[in-house]
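>>> I would like the atomic coordinates for the input below:
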Amino acid sequence: MARWEPGARERLVVAAVDLFTEQGYDATTVAQIAERAGVTRSTFFRYFPDKREILVAGQETLSRLLTEGIAEAPVGASPLQAVAAGLERVSSAMGPMNRELGPRMKAAVAASAELRERDALKSVGLAVAMTTALIARGVPDPTAHLAAELGVLAFKRGYSQWSDSDRETEHDLAHYTLAALDELRRATASLE
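Sure, this is the predicted structure:
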């Protein structure tokens, strides 16, 4: 097995998602994931502390990109406009591999209580990152929390629609996340 081949992290993620989908999360071992990815177990542990953490591969990057996009939004941007800037920034980093893994990851998460729990923690982490970035812009705490939660929901809805859509479509992930955010904004107006 190759030790430091390029793309080992990505191969581990793909192998894990495939195995989780094929045989279930509980039945999948780290050794199987490493073997499918063509790496050693020790290489697996260089990238992930355990198999559960594969679900949140890239969470730090997502949080950083969301935060940067919010921070760099125009000075007069509303909280939701700043969140939209964060969604655009993070969407630009999502490529074909992310789109391809979406439906399989969704199925694996749906089939495992442990993965559903980890997915919920990932959402909380993204919301905290956006809330912190909004507060740094001077957005009041309750408004920042609400805008961040809407941003997480828009990202999840947009990502799901994008990954489930026809691969021939011209629309990128930003199209779906921004449409979801706009839909949620309109929905909040109907709550009164």
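>>> every contact and neighbour count from this point should use C-alpha atoms.
Noted.
>>> which residues in this protein form helices?
Under the criterion DSSP state H, the chain contains helices at 8-23, 30-37, 41-47, 59-71, 79-92, 96-110, 113-136, 141-164, 173-189.
>>> quick one, which of these gets closest to Glu53.
With Cα to Cα, the closest approach to Glu53 among the helices of the chain belongs to helix 113-136: 8.0 Å.
>>> got the angle between the closest one and helix 96-110?
120 degrees (axes from the mean of the first three to the mean of the last three Cα atoms, to 10 degrees).
>>> tell me how far helix 113-136 lies from the chain's centre.
10 Å (Cα atoms, centre = their mean, to the nearest Å).
>>> kindly report the same for stretch 171-180.
14 Å.
>>> from the rest of the structure, what touches it?
84, 87-88, 91-92, 94, 154-159, 161-162 (Cα atoms under 8 Å, 6 or more residues apart in numbering).
>>> what does stretch 142-150 give?
Residues contacting stretch 142-150 (Cα under 8 Å, 6+ apart): 79-80, 83, 127-128, 130-132, 134-135, 181, 184.
>>> now these as JSON lines including neighbour count and distance to Glu117?
Putting the contacts of stretch 142-150 into JSON lines (neighbours: other Cα atoms under 10 Å; distance: Cα to Cα, whole Å) gives the following:
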{"residue": "Pro79", "neighbour count": "23", "distance to Glu117": "28"}
{"residue": "Leu80", "neighbour count": "21", "distance to Glu117": "27"}
{"residue": "Val83", "neighbour count": "32", "distance to Glu117": "25"}
{"residue": "Ala127", "neighbour count": "24", "distance to Glu117": "16"}
{"residue": "Val128", "neighbour count": "19", "distance to Glu117": "17"}
{"residue": "Met130", "neighbour count": "31", "distance to Glu117": "20"}
{"residue": "Thr131", "neighbour count": "28", "distance to Glu117": "21"}
{"residue": "Thr132", "neighbour count": "19", "distance to Glu117": "23"}
{"residue": "Leu134", "neighbour count": "26", "distance to Glu117": "26"}
{"residue": "Ile135", "neighbour count": "16", "distance to Glu117": "27"}
{"residue": "Leu181", "neighbour count": "25", "distance to Glu117": "24"}
{"residue": "Leu184", "neighbour count": "16", "distance to Glu117": "24"}
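>>> this one as well, want them side by side:
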Amino acid sequence: MARWEPHTKERLARAALELYGEHGYERTTVAQIAARAGLTERTYFRHFPDKREVLFDGSHSLETALGEAVAAAPADASPRAALAAGLDALGAAFEGARAHARRRQAVVAAQQELQERELIKLASLTRVLAGALRLRGVEEPRASLLAEAGAGVFKTAFTVWVGDERPEEASAEEVPLTALLREGLDTLGDALAHD
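The predicted structure is shown next:
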């Protein structure tokens, strides 16, 4: 095997997702993942600490995109508009990746350990969002409440996007995640305004 080959992390992630889909998460080993990618176990562990983290590798990038988008919202933007900018950034990060997200979500949904890790990831996004809102001058507890609401909108929209659960004629395949996020934020605003 060559000492270095391009796109190593991507190859490992693709191999892991394929094997998890074929054999299940629990029955797949790191050795199998590395072999499918044409790499060694040692190479795998240079990139990921265990077989779980290969599914959550993009978490830091999502957090960064979210925080930067909230910070980059115009200075006079309302907290809701800054939240919308953050959600737009999350939606954009998944653009063109719906098939991958659906396969990944099926693996996560089948394994409690992975579901717990997914909740940790969502909690981390919520913390980043609350922190970004506080940096914009949004005081507590409003910043935390907005961040929790934003995380709920993200979770719901993502579930619809990967699950094809949209009730209208247009399938979720045709609707970008960003549009579902905006729709969710609007729905939340309407629900709060009418109660």
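>>> can you calculate the TM-score here?
The TM-score (TM-score structural alignment, normalised by the length of structure 1) is 0.87; 189 aligned residues with a Cα RMSD of 2.0 Å.
>>> about what we covered before: buried only: go through the contacts of stretch 171-180 of structure 1 for me.
With burial judged by 16 or more other Cα atoms under 10 Å, the buried subset of these is 84, 87-88, 91, 154-159, 161-162.
>>> look up how far Gly151 of structure 1 lies from Pro124 of structure 1.
No, residue 124 of structure 1 isn't Pro; it's Val. From Val124 of structure 1 across to Gly151 of structure 1, the span is 11 Å (Cα to Cα, to the nearest Å).
>>> neighbour count winner among these two?
Gly151 (28 against 15; other Cα atoms under 10 Å).
>>> so who does the residue nearest to the more buried one when sequence neighbours are not counted touch?
Residue nearest to Gly151 of structure 1 in three dimensions, not counting chain neighbours: Val83, with 6.0 Å by Cα to Cα, 6 or more residues apart in numbering. Applying Cα under 8 Å, 6+ apart to Val83 of structure 1 gives the contacts 66, 69-70, 130, 147-148, 151.
>>> same question for Lys9 of structure 2.
Counted by Cα under 8 Å, 6+ apart, Lys9 of structure 2 has contacts His47.
>>> and if you look at the one 5 residues further on?
When contacts are counted by Cα under 8 Å, 6+ apart, Arg14 of structure 2 touches Ala37.
>>> trace it over to structure 1, please.
Under the alignment (TM-score structural alignment), Arg14 of structure 2 pairs with Val14 of structure 1.
>>> now swap in Arg136 of structure 2 and tell me
Arg136 of structure 2 maps onto Arg137 in structure 1, by TM-score structural alignment.
>>> identify the residue nearest that match in space, chain neighbours excluded?
Nearest non-adjacent residue to Arg137 of structure 1, counting by Cα to Cα, 6+ apart: Ala71, 7.0 Å away.
>>> wait, isn't the one you found in contact with Ala133?
Yes - taking Cα atoms under 8 Å as the definition, Ala71 of structure 1 is a contact partner of Ala133 at 6.3 Å.
>>> for Thr159 of structure 2, give its distance to Leu181 of structure 2.
11 Å.
>>> so if I had to pick from the two, which one is more boxed in?
Neighbour count, other Cα under 10 Å: between Thr159 of structure 2 and Leu181, Leu181 has more, with 24 against 16.
>>> skip the chain neighbours and tell me the closest residue to the aligned partner of the more buried one in structure 1.
Structural alignment (TM-score structural alignment) places Leu181 of structure 2 against Thr177 in structure 1. Using Cα to Cα, 6+ apart and skipping residues adjacent in sequence, the residue nearest Thr177 of structure 1 is Gly158, 4.0 Å away.
>>> next up, the contacts around that neighbour.
Here Gly158 of structure 1 is in contact with 173-180 (Cα under 8 Å, 6+ apart).
>>> got a winner among those residues for most neighbours?
Of the contacts of Gly158 of structure 1, with other Cα under 10 Å as the count, Thr177 tops at 28 neighbours.
>>> ok, back up a step: in structure 2, which of the contacts of Gly158 of structure 1 still touch?
Contacts from those that recur in structure 2, judged by both residues aligned by TM-score structural alignment, their matches' Cα atoms under 8 Å, are 173, 176-177, 180.
>>> what sits against the residue nearest to Val139 of structure 1 when sequence neighbours are not counted?
Nearest non-adjacent residue to Val139 of structure 1, counting by Cα to Cα, 6+ apart: Pro79, 6.9 Å away. When contacts are counted by Cα under 8 Å, 6+ apart, Pro79 of structure 1 touches 134, 139, 143-144, 147.
>>> using JSON lines, lay out those together with distance to Pro6 of structure 1.
JSON lines is the format used below for these (distance: Cα to Cα, whole Å):
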{"residue": "Leu134", "distance to Pro6 of structure 1": "36"}
{"residue": "Val139", "distance to Pro6 of structure 1": "42"}
{"residue": "Thr143", "distance to Pro6 of structure 1": "43"}
{"residue": "Ala144", "distance to Pro6 of structure 1": "39"}
{"residue": "Ala147", "distance to Pro6 of structure 1": "38"}
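>>> nearest to Met1 of structure 1, of the helices of structure 1?
helix 30-37 (8.3 Å).
>>> so which elements touch that closest one?
helix 8-23, helix 41-47 (3 or more Cα pairs under 8 Å, 6 or more residues apart in numbering; DSSP states H and E).
>>> perfect, that will be all.
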